[in-house]
Every structure is written in C-alpha cells, then in structure tokens.
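A.B. asks: I need the structure of the sequence given here:
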Amino acid sequence: MQQREADITIIGTGTAGMAAYKAAKKSGQRVIVIEGGAYGTTCARVGCMPSKLLIAAAENAHQLEKAKEFGIHLTAGYRVDGHQVMQRVRRERDRFAKAAADTVLNWPEEDRLRGYARFIDANTLETDTGFRIHTRTTVIATGSSPFIPAQFQEAGDRLICNEDLFDFEKLPDSVAVFGPGVIGLELGQALHRLGVRVRLFGRGGSIGPLQDNKVRDLAGEIFNQEFSLLDDAQVETIQRSDQGVDICFVDQQGQACRESYDYLLAATGRRPNLESLNLEAVDLQLGPKGSPTADPQTGQLYLKSGKAAPIFIAGDVQNYRPLLHEANDEGHIAGQNAASWPDLHPVPRRTPLAVVFTDPQMALVGASLPQLQERLGSENLVIGEVSFHNQGRSRVLLVNKGLLRVYANKESGVLLGAEMLGPAAEHLAHLLAWSVQQQLSIPQLLELPFYHPVIEEGLRSALRSAAAQLN
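C.D. replies: Modelled structure (predicted):
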C-alpha cells in the first residue's frame, strides 16, 4: 500500500470539496483531494443545470400555448421535437460538467488521488485504489445520492431518477413522478409542458419546500389546474408490465385507479453519501438520522466523548441546507478551519434562501412561519400578504397567479422571513433575503423606491399589509 502524507485531506470534489480545496490551499499546507466518482459537481452533471435546461424548453413551449390569450394565433401550430430537446439538454449539461471537471484536473497532479476513501482512524484514511493517507485534518464532502424506496424496485428497468432522465436521447411518452418536492415538481411540470403524460404522486400533503399552509394550499390548487398532482396518494401496487409500469392507486375522490406509464421517476429525496466512509472507526457523534453532528459555523464534527474531532464536513453530505450556494459557503468554512485547526474561526451563515423553478415559482426566505411561531409565538408576529391575481404587472404578463406572505416581529417591525408562490419569485426572494440579512424593518423597506408598473409593487403591497398591523 502506498503511503501519502497530508496536512488536509478532502474527500469529494463536488461544489463543497472544490471550495474546501481552494480555501485550504491558500494556507500553503499540503492538501490532497480524493474522488472515487466522476469529476464535476452534482449541480452541473445531474442537478441544477440540466433541470433548468429542460425547464427552459418547457417554458418556451408553454409561451406558445399562451400566445392565443394575447391574440396571437399560431395557425400551423407547433411541434415539440423530444429528440432535439434532450440533445440540447445533454450537450449543454456536458459543457457545464466539463467546465467543473476541468477545474479539478487543472489542480496539481500530486494533490489528486482517485478512489473511494474510508477512515482507519481520525488521522488515517485508506482508498480502494491502494493508498494510505496520514492526515492532520479531513474534510468530508462526499455529497448525496437519490433515495429510492424499496416499493419502487417493482418497476424494474423502468425505474429512473433525475440522474437517469438527463441521459435520455428523447422524451418519453408518459412518466409517473413520485415525490412532489423540488425535483419532482420541477421535472414533472416541465415534462408535462413538453407533451409527456404526467401524474405526480405525493404523501402527507407536502408540496415542494412550502411551510406556510396558506401558500401550500394555493400551490395545490394552481398546479392541479395544469396537471394531476395527488399530494397524498394511496398507492396500492407498482408492477412492471409489458407496456412499462402499472400503478394501482386510490385518487383523491376515493376512486380506485389503474394506470400505465412508460417510466416511474423517483424524486423522493436524497441521502448523504456516508456508508462507505467507515465512520465507526472514528466514533463520531451522530444525529437522529445517522449523519454526523456538525457546527454550521465551522464545519466541525465531534466525537461521542464530546471532544472536537480533526474532521470537518461540508455540502449535501451534511444535509444542513442542501443547495449549491450553501455547499460553496460550507466548503470555504470547512477548508479554512481544517487548515487552521485547532484554532477555529466561526463564520456567520447567510440568511436562508431557497427557490423552486416551477411556474409559478416558489421561494422561501429567512425563518419559516412554523419556526417563527415556535420561537416567538403567533401573537408576536405580523403577516403581510399580497395575492398576485389582480397585481397590475402580473396581469399584463398573464402570470397573475400566486401569493406572497411576509413575516415580521410585531414589536420591532423587523422583517424575519417570507414565503412566496408567484411570478419573478427568484428575483423578489433576493430582495427579501438581503433585507432580512440587513435586519431591515417594514417601515424602512417602505421608504425604498418602487417603480411602476412592476411585479415588485406586489412586494410593496405585502409590506403595507404588514405595516398596518405593527404596534
């Protein structure tokens, strides 16, 4: 077995691992990165970018569908070329993935090891390619993988996840999507708009990451106007058939149904890639779901004895906020602290910000309504809201669907969070996140300029609604 020495070892070269490497390398110490899978980030290869490419095609098709409402008639109609759609998705996906992979390949060769790593003890790692690494500190940045419930295995070779979909050479004719989370909603709606027969199955009534019941209920109504979303489906059986996949279920009217689809797309969440790391050898503190317990401001892990371990964690494997910009922040934080260990430098985290690229879009900013109700009590909160149904600019653009709710401290008036379903949510969410992070109050925000006619005027209406309730 070949022996290697390192000051900092980073397991994984996704977004978090790349950020950790760059931060650790600045210290001038010996850094080794270990990767057993493909170079390139989850975002570029199988996540954010290919999904947005598919959504972009779907949005263009949807605009053609809406053209007649503006008095524009496409007399010859239009045709979705499923092969060409997927050709562009794969081509641009490969370009994004190659750019990320090339970044890693441009690092010094002596800094890179191929193989899957496992702990021997807190300062020793081994790879399945025959290397033993003695290291002062380690950063775990191994990412996550799709979670597939056992019941779905009955679909056989017609069971796919989002990672499989992006390799398709053409669009399928029909897909049953399980899981109305971010991935399921985005892909399900996009496939529907590209002419694929889709039904979306959920459990427990959840829709995306929405936490505010009023926003979530409206989301269910709006999405069901376009395609079938069973947010609390009773699925009886799943079976591979000659035609594809047969699904027996009870619909929301209590009717027993049997339907066939070409594929079953599992969008039922992701799990941290921890199983092959042999964490038992390190005796780390583990949370209730089996993941290591980390300090989000340092990335530090702890031993069961309570002592700080020379091990740090970052990115989706931590499952703190599994988003690219958070993974990048966590990588920098973990890499810096792994380099300075045992001296740690806590870094305050940014205001939580999440966007879902459905239509209408979803956005969550700051603390959620349930979190604030638990922390402050409902009596100490004010909730301002605006419906986009009659919002001027939204009606002009025929995107007048949705609801924005903003949450503020009743005594101080400080904005604490917001939840939105509606047009331009990706942009309004940034304005709201910056405002929450700056701890601005509702009156202060209402002193800022709002142009006319713009969708941002809807935000002003929600702020005015909140201001009317302040002490």
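A.B. asks: going forward, measure contacts between C-alpha atoms and count neighbours the same way
C.D. replies: Noted.
A.B. asks: starting at the chain centroid, how far to stretch 436-444?
C.D. replies: 26 Å (C-alpha atoms, centre = their mean, to the nearest Å).
A.B. asks: got the contact list for that stretch?
C.D. replies: Residues outside stretch 436-444 that contact it (C-alpha atoms under 8 Å, 6 or more residues apart in numbering): 350-351, 366, 408, 412-417, 463, 466-467.
A.B. asks: buried residues, the host helix or strand of residue 217. List them.
C.D. replies: Secondary structure from DSSP states H and E places residue 217 in helix 213-224. Within helix 213-224, the residues that count as buried by 16 or more other C-alpha atoms under 10 Å are 215-216, 219-220, 222-223.
A.B. asks: hmm, who's touching the helix or strand just after that helix?
C.D. replies: Downstream of helix 213-224, the next assigned helix or strand under DSSP H and E is strand 228-230. Residues outside strand 228-230 that contact it (C-alpha under 8 Å, 6+ apart) are 180, 198-202, 220, 223, 251-252.
A.B. asks: tell me which of these is nearest to residue 85?
C.D. replies: Among these, residue 198 lies closest to residue 85 (C-alpha to C-alpha), at 17.4 Å.
A.B. asks: check which helices and strands whichever strand or helix holds residue 96 sits against.
C.D. replies: Following DSSP H and E, one finds residue 96 within helix 82-105. For helix 82-105, the helices and strands in contact under the criterion 3 or more C-alpha pairs under 8 Å, 6 or more residues apart in numbering; DSSP states H and E are helix 42-46, helix 48-66.
A.B. asks: let's see it at 10 Å
C.D. replies: On a contact count with 3 or more C-alpha pairs under 10 Å, 6 or more residues apart in numbering; DSSP states H and E, helix 82-105 meets helix 15-25, helix 42-46, helix 48-66.
A.B. asks: could you identify which of those is most buried?
C.D. replies: helix 15-25 (a mean of 27; mean count of other C-alpha atoms under 10 Å).
A.B. asks: the structure of the following sequence is requested for comparison with the preceding one:
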Amino acid sequence: MDRIKTDLLVIGAGSGGLSVAAGAAQMGADVVLLERHLMGGDCLNYGCVPSKALIAAAHRAHDMTRASAFGVADVTPVVDYAAVQAHVAGAIARIVPVDSQERFEGFGVRVIRDSGTFVSPTEVEAGSHRITARRIVVATGSSPFVPPIPGLADTPFLTNETLWDLRTLPEHLLVIGGGPIGMEMAQAHRRLGSRVTVIEAGKALGREDPEIAAFALDALRAEGVEIAEETAASHVRGRDGAIEVETKGGTTYRGSHLLVAVGRTPNIDGLGLEVAGIETTRAGIKVDAGLRSTNRRVYAVGDVAGQGQFTHLAGYHAGLVIRNALFGLPVKTRPDIIPRATYTRPELAQVGLTESEAREIHGDKVEVVRQGWEHNDRAIAERETEGLLKIMVVKGRPVGASIAGAQAGEIVNTWALALSAGLKMGQIAGMVSPYPTIGELNKRAAGTYFSPRLFDNNTVKTVVRLVQRWLP
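C.D. replies: Model prediction:
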C-alpha cells in the first residue's frame, strides 16, 4: 500500500475540483487529485460544452430557413447529423488540454486516476494508495436521474451522457422532462430536422418566472415542438426506433428515440461518507454556509454540495473553499448572487429573486421595472425584438432580475454584478453602454426606474424653473 500525506485531497476532477486543485497548488499547497473517469467532468464531456455546440449548429440551420427577412433567400438546410456530432466532439477536444492531467501535473498536482473511498475521517483509499489529508474536498458532481417509470429499465433511452453517441438524427425525439436540458435539446433537435415531443409532469420550465418562461415556450411551439404539460409518464416500452410513452391521462406518445431529462442526482455512492462522519441529504452532502460537511475537515463543492447544478456555481464554491482551507479566512455562500441561464432561443436568465419571490419577501416595497426589446436599436436591426427584462427593486437596490430575449445570458451579467456588489439603480443608470448593443437594455431599465421620479415629479419641475430663472 502506497501511503501518501498531503495538505489537500480533492476527489473529482470536474469544474469545482479542478479549480480547487489548480488554485491550491499554485498557492503552494501540496495537492492530490483523484478522478475515476474523465478529466473535466460532466460539463466538458457531457453537459455545457457539447450541448452548447449542438445548439450552435441548430441555430445556424434555423437561420438558413428565415434569411429572407434580411434580403437573403431562404433555403432548407441539409443536416449531416454525424458531422454535427463531429463538430460537438471537436469543441470538446479543443478544451480537453485545459483540463488535462498533464496540465494539472504541471501545476504540481499529483493526479491519481482511481475511485476514492473514505476509510477514516482523514483517510481515503484509492486503489493501491492510502491518502491522509489535512483537508479534503469532495467534488464528485452529479449524474442523470433515471426515474422509476415502469418499463423504462427495459427500453432503450438516452440521457445527456449518451446523447452524444448518436450519429443518426432522431426521426421523432420524445423528451421526458421539460426543464432546461430537456427544452434546450428539444429545440436544437427540432431545428436540425427532428420531430420533437416534450412530456412534462408539471409546468415546462417551471422554475422560471411564468411570464419569462412563456417567451421560450411560445417560441418552441411556434417552431413545431409539441409540449405536453401536466402530463406524467406512467409506462415506457419499445425498442430502437419504436418507443412508446404512455401517460397517466391515457395518451400514448410514439417516437423513434427517447431522451430522459428529469434532473440529476448527486454522486455520493461508494465514497464511504458514513465512515468519515459525513451526513447526506437527498440533494447531496450536508454542508454549512462555508461548505464544510459534518466532518469539519471535509468540504463539498459543486453539484454534490446540494446547492445547485451549475458550472459557475462550482467555480464560486472552489474560490470560497480555497480561502478557508488554505488561509483560514471565514467564508459564507451567497445563493442570492448565483445567476442561471437556459440557452433556448430566446434565451432565459435569472439572478436573485423572481417577482413572486420578491413580493413574498418584501411585500409592497417591491417595484418591478419592465423593459422590452422592441425599442432596442440593435434588436431591431437583427430582428430579435421579442424579449422582456424585469428588475425587482427594493429601496433603490435591485434584488432580482428575470430576463427573456436575445443574449439574456449576457445581459444577466450586469445584474449579477449589481447584486454581488450591492449596487444601486443609480449606479447602473450612470453606466455608459456602447451603441448599438443589446446590453443598452440594462441602462435603459435603470432609466425607466428613475423616469417617474424625474419627469412626473412637480418638485423637480419647480426646482428646474427656479434654477433657470437665476442662471446667468
């Protein structure tokens, strides 16, 4: 048995684990990193990168069918799905060196490609290695949740991990799950030429502000995606090319392929957490506000920490853990500043409180500023005028932003900064945006907030008249 002593042991080489390992090693800590599968984790290999690459291809195909609005003839695209998947693989391959074992070994990290299991509160066994660490970070991520639908285990189905193995475009893709992954893949495959049906037990995009979600849902339906809401799957059967999903309402949907996208489950099995005194919940490892588990030497970051499933959240967690584990500085997570985006077209984005959440917490102190895309000159030039920016404001400070429209995922950055830094609407109004950009909407929204205070205020008008009377 190879016995290793280290300052920091990181279990899992996804976004959060890699960020912790790289940061700690470059700051002088002795770091060991365990990874049993692929470097880069879900985001690089199965999630963010491949899905956005597929969406980009689908967007190009869709643009070809509506070019006449710009004076360019519409054409029906010829889609080579195998080539699309090659594009997806190429995007992954270009990023792989950034997350590679060789790069992290160059930082001074010792990388061991094996599973890890706790054998005591401070020791982890990985193959022939027994590692004793002063601090341990669990960053094992999550995996697609496979629901216990009768017949599903005996029926061919896809998840976000296996979708990328396809080389033939699905003739009719059935999607169980109307969350972000399900809706993104539904629209992408529809734009590439598949028939698509989404089956959702509740409301599609149900986590989002309903008014904001409607922009995406209306767009998907207009493009031909069938969305069956309040429709729970009760039985699945079939074979490759012939899948049936029966619902509790008695309707049966038939398609060629089935994608299951009903959420994710934390990767905690086999870690021996109970041996280390680490408590868990259904969401993952139980952590405090500083991301420490019930074993104070062990932290959890990213999906497995049960606070959300976003790559940028894992990176945020990593920064906090580095500050605490290496320098002993107090840290506390702030869920209110974590943005999210759904990359349908139009895009959706959210940071902070939705309108209903803000009203529940702040009551009549909430002012909702609404700004549409229809008068933004860049949106007009690009024929992307469907959209809405809603800013929830309390005592002059934004507490949330809900966005639907072109570049929503970019626009939310300003509001994420505003919430993180505690900015006031006046500071957003004082910003200068380049013209013409979609981002001008942020400044205009701030202006909309101040307009009634300036233009409908008799006191302001009286002061202006008095000043004008006395100015030379």
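A.B. asks: please work out the TM-score for the two chains.
C.D. replies: Remark: TM-score between the superposed chains equals 0.87 [TM-score structural alignment, normalised by the length of structure 1]; 452 aligned residues with a C-alpha RMSD of 2.7 Å.
A.B. asks: can you pick the most crowded of the contacts of strand 228-230 of structure 1?
C.D. replies: Neighbour tally across the contacts of strand 228-230 of structure 1 (other C-alpha atoms under 10 Å): the maximum, 27 neighbours, falls on residue 180.
A.B. asks: residues in contact with residue 135 of structure 2?
C.D. replies: Counting by C-alpha atoms under 10 Å, 6 or more residues apart in numbering, residue 135 of structure 2 touches 6-10, 31, 122-123, 296-299, 325-326.
A.B. asks: reformat those as CSV; add distance to residue 368 of structure 2.
C.D. replies: Formatted as CSV, the contacts of residue 135 of structure 2 follow (distance: C-alpha to C-alpha, whole Å):
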residue, distance to residue 368 of structure 2
6, 52
7, 49
8, 46
9, 46
10, 43
31, 48
122, 50
123, 52
296, 42
297, 44
298, 42
299, 38
325, 41
326, 42
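A.B. asks: and the residues you listed, which are buried?
C.D. replies: The buried subset of the contacts of residue 135 of structure 2 - by 16+ other C-alpha under 10 Å - is 6-10, 31, 122-123, 297-299, 325-326.
A.B. asks: follow-up on the earlier one: which of the contacts of stretch 436-444 of structure 1 fall in helices?
C.D. replies: Among these, the ones falling in helices (DSSP state H) are 463, 466-467.
A.B. asks: excluding residues flanking it in the chain, which one is nearest residue 323 of structure 2?
C.D. replies: Setting aside the residues directly before and after it, residue 323 of structure 2 is nearest to residue 329 in space (C-alpha to C-alpha, 6 or more residues apart in numbering), at 5.7 Å.
A.B. asks: how near is that neighbour to residue 31 of structure 2?
C.D. replies: Residue 329 of structure 2 is 19 Å from residue 31 of structure 2, where distance means C-alpha to C-alpha, to the nearest Å.
A.B. asks: one more: residue 51 of structure 2?
C.D. replies: 32 Å.
A.B. asks: residue 162 is in contact with residue 148 of structure 1, correct?
C.D. replies: No. The pair residue 148 of structure 1 and residue 162 does not pass the contact test of C-alpha atoms under 10 Å, sitting 11.5 Å apart.
A.B. asks: now list whatever residues contact both of the two.
C.D. replies: Here residue 148 of structure 1 and residue 162 share the contacting residues 265-267, scored by C-alpha under 10 Å, 6+ apart.
A.B. asks: can you say which of those residues are buried?
C.D. replies: Buried by 16+ other C-alpha under 10 Å: 265-267, out of those.
A.B. asks: show me the contacts for the spatially most central residue of structure 2.
C.D. replies: With distances taken as C-alpha atoms, centre = their mean, residue 310 lies nearest the centre of structure 2, 4.5 Å away. Going by C-alpha under 10 Å, 6+ apart, residue 310 of structure 2 touches 15-16, 43, 48, 302-303, 316, 338-341.
A.B. asks: and the gap between the alignment partner in structure 1 of it and residue 330 of structure 1?
C.D. replies: Alignment note: residue 310 of structure 2 maps to residue 323 in structure 1; criterion TM-score structural alignment. Using C-alpha to C-alpha, we find residue 323 of structure 1 at a distance of 10 Å from residue 330 of structure 1.
A.B. asks: shared neighbours, those two?
C.D. replies: Common contacts of residue 323 of structure 1 and residue 330 (C-alpha under 10 Å, 6+ apart): 15, 315-316.
A.B. asks: which one of those is nearest to residue 143 of structure 1?
C.D. replies: After measuring those against residue 143 of structure 1 - C-alpha to C-alpha - the closest member comes out as residue 316, at 4.7 Å.
A.B. asks: that closest one touches residue 291, doesn't it?
C.D. replies: No. If you go by C-alpha under 10 Å, residue 316 of structure 1 and residue 291 don't touch, sitting 11.1 Å apart.
A.B. asks: ranges for the helices of the stretch 101-250 of structure 2?
C.D. replies: Along the stretch 101-250 of structure 2, the stretches classed as helices by DSSP state H, counting those that start in this stretch are 101-106, 180-192, 210-222.
A.B. asks: which residues touch the last one?
C.D. replies: With contact meaning C-alpha under 10 Å, 6+ apart, helix 210-222 of structure 2 is reached by 183-184, 186-188, 190-191, 203-208, 223, 225-227, 342-350, 354-356, 386-390, 402-405.
A.B. asks: quick one: that helix to structure 1 mean distance?
C.D. replies: Following the fit onto structure 1, the mean deviation recorded for helix 210-222 of structure 2 is 2.8 Å by mean C-alpha distance after the TM-score superposition for structure 1.
A.B. asks: what sits against the residue lying closest to residue 158 of structure 2 once chain neighbours are set aside?
C.D. replies: Of all residues not flanking residue 158 of structure 2 in the chain, residue 259 sits nearest, at 4.6 Å (C-alpha to C-alpha, 6+ apart). Neighbour list for residue 259 of structure 2: 156-160, 162-163, 173-177, 182, 185-186, 198 [criterion: C-alpha under 10 Å, 6+ apart].
A.B. asks: element containing residue 259 of structure 2, please.
C.D. replies: Here residue 259 of structure 2 sits within strand 257-260, counting by DSSP H and E.
A.B. asks: what's the first helix or strand after that strand?
C.D. replies: The C-terminal neighbour of strand 257-260 of structure 2 among helices and strands, as given by DSSP H and E, is strand 264-266.
A.B. asks: quick one on the thing from earlier: so which of the shared contacts of residue 323 and residue 330 of structure 1 comes closest to residue 246 of structure 1?
C.D. replies: Lowest distance from residue 246 of structure 1 to these (C-alpha to C-alpha) belongs to residue 316, with 33.3 Å.
A.B. asks: just give the nearest non-adjacent residue to residue 390 of structure 1, would you?
C.D. replies: Residue nearest to residue 390 of structure 1 in three dimensions, not counting chain neighbours: residue 400, with 6.6 Å by C-alpha to C-alpha, 6+ apart.
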